[in-house]
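Engineer: fold the following, please.
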Amino acid sequence: MRVLVAIAILGVGAALGGAAVNYWPDSHAHVAAAAETASGERDILYYRHPHNPSVTSPEPRKDEMGMDFIPIYAGGGDAAAPGTVSISPVVQQNMNVRIGSVVRGDLARLVETVGFVDYDESSLSHVHLRTQGWIEDLTVRTTGERVEEGQLLFRLYSPELVNAQEELLHIVRRGGSAAPARERLRALGVSAAEIAEVERAGEPRRLVSIRARQGGVVESLNVREGMYVTPGTEVMTIADLSRVWVMADLFEHQVDAVTRDDAAHVKLPFRPGERLEGKVDYIYPSLNSPTRTVRVRLAFDNPGERLKPGMYADVHLASRPLQGVLHLPAEAVIRTGRQDRVILALGEGRFQAREVQVGSRANGDLEIIDGLQEGERVVLSGHFLLDSEASASAELGRMLEAAEEEVGDEVWAEGRLLSIDLKARMVNVDHEPIPVLGWPAMVMDFAVADDLELDGLREDMAMRFRMHEREEFVYEITAIEPAAHDH
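Structural biologist: Purely as a prediction, here's the structure:
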C-alpha cells in the first residue's frame, strides 16, 4: 500500500506529544482561512485540532465538540520551508509578539553570587609558648574580647625560664659574656625589655609576662587559669578585623569571566542601599566536586568592622567586558537542555526557528557564538508558541517526504514489549524508528491478531514484530519473534 499523508501527520502528532499549546483565537483563524482560501494565494498543508496541536488531519473535520479544525497554510517561498510559519498581524498582536535585533558590541559581564565573611588569615595572631609551664593571672576570660597591642594576656610560671634567668645573672656577676644567655631567653619567648629588667633587678622573675603582639578580638581561647601548657598548645588566637575576606562560590561557566584583581562589591541584606568595595584576591585552583563550584576569595577593608565573620553577603563581580561580540536579549533564546534556539522574524508575518550556540551571559544579554548574523531580527516574547508551531512544521516536512515512499502491506519493526493485556489482546510496545512509515521511536499500543499466540510472551522482551494497517491509523501485530539480543 502507499502510505497516505495522514499517516505522516499522525507520526508528527505522536512525536511532538502535545508539546505546544494552541493560542490562535478561533474567530481570527477562521476569518483568515476563508479569505486566504478564496484568494487562492496559499495552499493548505494540513488541518490542526483547535485546542490540541498534536492532533492533525489531512482533510477538513470537526473535533469532539463540533469545532472546525484550523487550516495550516504554506506561505510560499520561505514560509513553505520546514520550520517556518506565517501568521497574521492580528494574531501577532494577540500573542504580544515583540521583536528585537542581533547587535555587535561590547558585552559587560557581571557575575552575581552569594558569599560569607571570614577572617583574613594573614591577620590572625596565634599565641603559642616555647616552653612548658603553668598559666597564672589570665586576663582574657572569653572569646570575642577585644585586646590591644602590647596588652598583658597572662603570666607564665616555668622552671625552665627561672633557670635560664639565673644562668644569665650568674654570668653577669662573674663578668663574662652574657650574649648567649640573653639569646637563650629570647628564644624561649622572653622579651628584650623583661631581660633588661631582670639584669637591672639582679634576681630572676618567678612569673614571665606574655603580651599581645597585635590588637584585635580573641577568636579562640583554649586555656583557663592554672592550666599546665606545653609548646604544642595553642593558647589563643587574636584576629584583626580591620580587613576581612569574603568567600564566594562560582559555577564552572562563571569562572572564566573572573580574574584576579577584578573589582568586586558586596551588599548586606540588612543594610539596604549600602555597598562595600573590594577586589578579587585569589581564585582557588580546584573544583569542589559535590557542589561543582570553584571558590573565590575577595578582600575588603572593614572600617568600623561592619563586616563580621559568618555574615552572608550578596556578591557582585565586574569582570572585563567581551569586546566586539554578537549578542541579543537573553529572553529571545529558548533553552531546552538539548538545544538553544531563537525564532527569526523574516518579515511579512513569517517566522522561522533557528538553532544557535550561546556563550557568556551578562546584564540580561547572551553572547551568540554561532547561528545568527548582525542585524537579524528575533522574537523576544510570544516565541514559545511560535517555536511550537515551527517545530510542528519542520517535523511535518520530514514526515511528508517519508510518506511518499512505497511500502508493502506488512511492515517489520523492532522494539521492547512493555506490557500485555491478554483479555483485550493488546500489547504496549516501545518500538524503534520505522523509516518506511516515517515514524520516530515511541511507545504505542497495538492490537494483536486473533491467531497469534500470546502465551510465550513476557514483559521487557526485546522482539521483532510484523504489523499491518487493520483500519485507518490502527495497526495490528500479526507476528512476534524474539530479537537476536534478547535473553
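
Engineer: drop to CA atoms for contacts and neighbour counts, all remaining ones
Structural biologist: Will do.

Engineer: what residues are up against residue 259?
Structural biologist: 280, 283, 319 (CA atoms under 8 Å, 6 or more residues apart in numbering).

Engineer: report the buried residues of the host helix or strand of residue 279.
Structural biologist: Mapping residue 279 onto the secondary structure by DSSP states H and E places it in strand 275-288. Of all the residues in strand 275-288, those buried under the rule 16 or more other CA atoms under 10 Å are 276, 278, 279, 280, 281, 283.

Engineer: turn these into TSV, including distance to residue 463.
Structural biologist: Output for the buried residues of strand 275-288, formatted as TSV (distance: CA to CA, whole Å):
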residue	distance to residue 463
276	67
278	66
279	64
280	60
281	62
283	55
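
Engineer: show me what the strand holding residue 279 is packed up against.
Structural biologist: Where contact means 3 or more CA pairs under 8 Å, 6 or more residues apart in numbering; DSSP states H and E, strand 275-288 is packed against strand 263-267, strand 293-301.

Engineer: wait, which of these is closest to residue 401?
Structural biologist: strand 293-301 (47.4 Å; CA to CA).

Engineer: burial count for residue 193?
Structural biologist: Using other CA atoms under 10 Å, residue 193 has 8 neighbouring residues.

Engineer: one more sequence to fold, the one below, so I can look at both together:
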Amino acid sequence: MKLKPSVIGVILLVVTAAGGYGLYHLGMKNGMNMAGPAGGPPSAAKAQPGGNVDPATGSKVLYWHDPMVPGQKFDKPGKSPFMDMQLVPVYADEVSDDGSVSISPRVQQNLGIRVAEVTSESLAPKVEAVGSIAYNERDVALVQARAAGYLEKLFVRAPLDPVKKGQALAALYVPDWIAAQEEYLAAKRMRGTAPEGLVDASRQRMRLAGMTDEQIRLVAASGRTQPRVTITAPISGVVSELTAREGMTVESGAPLFKLNGVTTVWVNANVPESLAAHVRLGNMVEARTTALPGTVLKGKVSAILPQVDETTRTLNARVEIANPGNNLVPGMFATVNFTPTVRSAALTVPSESVIQTGKRSVVMVLLGEGKFKPAEVEVGIESNGRTEIVKGLEAGQQVVVSGQFLIDSESSLRATETRMGDAGPSTTEAKPVDATHRGQGKIESVGKEEITISHGPIQSVQWPAMTMGFKVPPGTSSYPVAVGDNVNFRFKQTKEGVFEIVDIVKGDHSSMAGMKEDKK
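Structural biologist: This next block holds a predicted model:
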C-alpha cells in the first residue's frame, strides 16, 4: 500500500517533534546549557547548580579567574575574555590567610612532588681549589765566588740542569791566593826559627782571602800552592739561574748559580674569597694532578698570602707537598682538596629544596593533609648535596624537594589575592569601562565582529606581547585596515568584560598623535 505525500509529511513531523523533545529533556536532565554554545563569555554563562558550589567536588567556589590575568575576577564560569581558554574556579578551602596552599594528592602526584625530612648531622664544607706547582722558595741555595779570579771551567752549562749535592759546578783560578799560600808555607818551614804565632797569622790571612778550612788543609798536606778551586753544589736540585760563563772574570761575592731543591714543591691554590674562612694554616690537604693519574699527594697549608686578587676574587693558599721521584715540575696544574674542621649538630636539608631568590632563601614546608607553606630560612654552608639551615626550621619537619617552585608561585598568588580582598572591593574591581588603552601591532585577520591583532606589550593593562582578538563595536561597517598592516589602535573593556576597538589607524608610532585623546 502506498502512502500519500501528505501522510508521510505528518509522520516525519511527529517523529521530529518527539526526537527534539527527547533531546531537550535529556539535556535538561544532565545539566546542559541549551541556551547557547559552550565556552561563551562569562556574562552569558549560567551559575553552577546550587549556587557557587562545584557539584563535582562539593567545594564552594569563591570566584572564577584567568590564571594569566589573576587580578580580574568573575562570578560565573565561561570563556576567558583575555585568552582562548575556560576560566578556572578558585575554591574557598584553597585560600588561607597564613599564606599556605592546599594541593590534592592527585595533583601532587601529577606534579611529582617529593618531600624530605630536616635532619641533624655533622657537616663539613667541601673546599676545592685549582692551583699551579712552583718551586719551594724555602729550599734555595745561592752559589757565589768567594774571591776574585777567572772562571776556567764550567761543568754545568744550562739552566734547569739537574745537580746533586757535592757535584762540581765550576773551576775558578784565584791569583790572590798564591801570595797568602806562599807566606803560609814559608812560615811553616821556619817553624823552629820564626817568631811565635807566624804560622797562625798566615793561616788567618788565607781565611780572609776566601779560602775554606778544607782548602787550607789541602795546602798544608801537599806543601804546594793551590791557586785553583772547584765550586760544588751545596744541595741537590736544579739550576734555576745560571750567570757564569767560561773565561769570564768574576769579583768576590759575584752570584754564579742559584739552585732550587725539588724534594718538596709548592702548590699555589686559588681559594674563592667566600670559602677563605674554611682554610687554616696547617690544614692537611690532598692534591691530584694529571701528570700522576691515580696518585694522591699529601701535604699541608704552609702559608695564606694576605692579599685577594681583584680580578678573580681569590686568595692564594700556599700548599707544601712532597715530590716523589721529582715528577712534579713548576707550571703543572693540580687540584687541591682542603679538609676543614667538621661542624657538629647542624640542621640540614637537601640543597635542591632551597629556593634562592637573590634577597632571601625559601623552602616549602609540608604542614600535613596536603597543605604547604613557604618558610624563609637562613642558610649556612653546603656540602655533598646538603645545605645547613641556621635559622627557620626545626628537626623532623618535612620540606618539598621537587615541585617547590610551582607551590611557591601558587602560594604567593593566593596570598596576594587574599591581601587584595582584605583591602576592600575597590582593589579587585576592573578599571572603569570608559578607560581606553593604546597599543601597536600587526593585523592578522579582519572579520565582521572581531579583528585579530599581534600586538606588543601594553603597560596600562600589564599585558605581554601576544596575539588576541578585539571586538568590533556594533554598527561599525569596516575599518580602513587589511591583513598584514602595521597599526596603532585604542581599545576599552566593556561591561561584559570584552575588549572592544575604539579606533584604529595604519602607520608607525607617530600616527598615534592623530588619534583622539583618551576620555578622562
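
Engineer: TM-score of the superposition?
Structural biologist: TM-score of the superposed chains, computed with TM-score structural alignment, normalised by the length of structure 1, equals 0.69; 399 aligned residues with a CA RMSD of 4.2 Å.

Engineer: sorry, back to before: distance to residue 203 of structure 1 for the helices and strands packed on strand 275-288 of structure 1 - can I get that in TSV?
Structural biologist: Output for those, formatted as TSV (distance: least, CA to CA, whole Å):
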stretch	distance to residue 203 of structure 1
strand 263-267	57
strand 293-301	47
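
Engineer: want to throw those strands into TSV with mean neighbour count?
Structural biologist: Converted to TSV, these look like this (neighbours: other CA atoms under 10 Å):
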stretch	mean neighbour count
strand 263-267	20
strand 293-301	21
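
Engineer: closest one to residue 314 of structure 1 among those strands?
Structural biologist: So among these, strand 263-267 is nearest, using CA to CA, at 5.1 Å.

Engineer: quick check: the closest one compared with structure 2, mean distance?
Structural biologist: Superposing on structure 2 and averaging over aligned pairs (mean CA distance after the TM-score superposition for structure 1), strand 263-267 of structure 1 comes out at 1.2 Å.

Engineer: what packs against that strand?
Structural biologist: strand 275-288, strand 312-318.

Engineer: any chance you could map the helices in the stretch 401-520 of structure 2?
Structural biologist: 404-423 (DSSP state H, counting those that start in this stretch).

Engineer: should've said the stretch 101-250 of structure 1
Structural biologist: Counting by DSSP H, counting those that start in this stretch, the helices of the stretch 101-250 of structure 1 are 159-174, 179-187, 192-201.

Engineer: just put those in TSV and tack on distance to residue 83 of structure 1.
Structural biologist: Below are the helices of the stretch 101-250 of structure 1 laid out as TSV (distance: least, CA to CA, whole Å):
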stretch	distance to residue 83 of structure 1
helix 159-174	89
helix 179-187	82
helix 192-201	86
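
Engineer: which among those helices is found nearest to residue 64 of structure 1?
Structural biologist: helix 179-187 (96.9 Å).

Engineer: same question for that closest one: list its buried residues.
Structural biologist: Using 16+ other CA under 10 Å as the test for burial, helix 179-187 of structure 1 gives 181, 182, 185.

Engineer: so stretch 210-219 of structure 1 matches what in structure 2?
Structural biologist: Per the alignment by TM-score structural alignment, stretch 210-219 of structure 1 matches residues 231-240 in structure 2.

Engineer: how near is residue 217 of structure 1 to residue 139 of structure 1?
Structural biologist: 13 Å (CA to CA, to the nearest Å).

Engineer: these two: which is more packed in?
Structural biologist: Here residue 217 of structure 1 and residue 139 are compared on neighbour count by other CA under 10 Å; more neighbours surround residue 217, at 18 against 14.

Engineer: check contacts around the nearest residue to the more buried one once chain neighbours are set aside.
Structural biologist: Spatial nearest neighbour of residue 217 of structure 1, chain neighbours left out: residue 146 (4.3 Å); criterion: CA to CA, 6 or more residues apart in numbering. By CA under 8 Å, 6+ apart, residue 146 of structure 1 lies in contact with 215, 216, 217, 218.

Engineer: from those residues, which ones fall inside strands?
Structural biologist: Counting by DSSP state E, the contacts of residue 146 of structure 1 place 216, 217, 218 in strands.

Engineer: so which bit of structure 1 is the lengthiest helix in structure 2 matched to?
Structural biologist: Determined from DSSP state H, the single longest helix within structure 2 is helix 5-29. Alignment of helix 5-29 of structure 2 against structure 1: no match, by TM-score structural alignment.
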